[in-house]
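**Student:** no sequence for this one, just the structure:
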C-alpha cells in the first residue's frame, strides 16, 4: 500500500475536526475558508443551536433553511 499525501499539520489543526480535511484542501487551492464554522460534536452554544433550529424549521416546511 502507498503512503498518503504530506499535509501541513499546523494548517490541518487550524480547522474544526468535522470539516478539517475539506477545509484544508480548499484553503490550499485558494478558496477562503471561514475560520469560525461551528462544529457539531462536543460543542454547544448559540451558533450550533441556531444551525439546528434552521434545519428543524426547514424540515417542518419552512420555505427556506435560512429563516
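**Tutor:** Great, that's in hand. Keep in mind that what you see is a predicted model, and the values were worked out from it rather than measured.
**Student:** Please count neighbours and contacts with C-alpha atoms only from this point.
**Tutor:** Noted.
**Student:** Could you double-check that residue 20 lies in contact with residue 13?
**Tutor:** Yes. Between residue 20 and residue 13 a contact is recorded at 7.4 Å, counting by CA atoms under 8 Å.
**Student:** if you count what's nearby, which of the two comes out ahead?
**Tutor:** residue 20 (15 against 12; other CA atoms under 10 Å).
**Student:** hold the first one in mind and look at this next one:
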C-alpha cells in the first residue's frame, strides 16, 4: 500500500463516527471469535487463574480475550 492510500484510509477512519454494533450482531461476532480461536481462549482462561487479568502486558484490556 502506498503512503497516500494509507493516509486516505486513516483520514476516513478518524473523520467518521464510531459504528456501534447491535447487541445481537456483537454477540455473533464474539461467538465466531471464540470458535475461531479456541486455543487462545483456553490459554487466557488458564492464565487468568495464575496472572491477575490473565495477561501481563498492555493487551490485557482486549475483549473478549487477548
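**Tutor:** Happy to help now that I have it. All of these numbers come straight from a predicted model, not from anything done at the bench.
**Student:** what's the TM-score for these two chains?
**Tutor:** After superposition, the two chains reach a TM-score (TM-score structural alignment, normalised by the length of structure 2) of 0.32; 32 aligned residues with a CA RMSD of 3.0 Å.
**Student:** in what helix or strand does residue 58 of structure 1 lie?
**Tutor:** helix 46-59 (DSSP states H and E).
**Student:** buried sites along that helix?
**Tutor:** By 16 or more other CA atoms under 10 Å, the buried positions in helix 46-59 of structure 1 come out as 48, 54-55.
**Student:** Out of those residues, flag the one nearest to residue 27 of structure 1.
**Tutor:** Nearest to residue 27 of structure 1 out of the buried residues of helix 46-59 of structure 1 is residue 48 (CA to CA; 23.2 Å).
**Student:** That closest one and residue 25 of structure 1, how far apart?
**Tutor:** Between residue 48 of structure 1 and residue 25 of structure 1 the distance is 24 Å, computed by CA to CA, to the nearest Å.
**Student:** now swap in residue 55 of structure 1 and tell me
**Tutor:** From residue 55 of structure 1 to residue 25 of structure 1 the distance is 27 Å (CA to CA).
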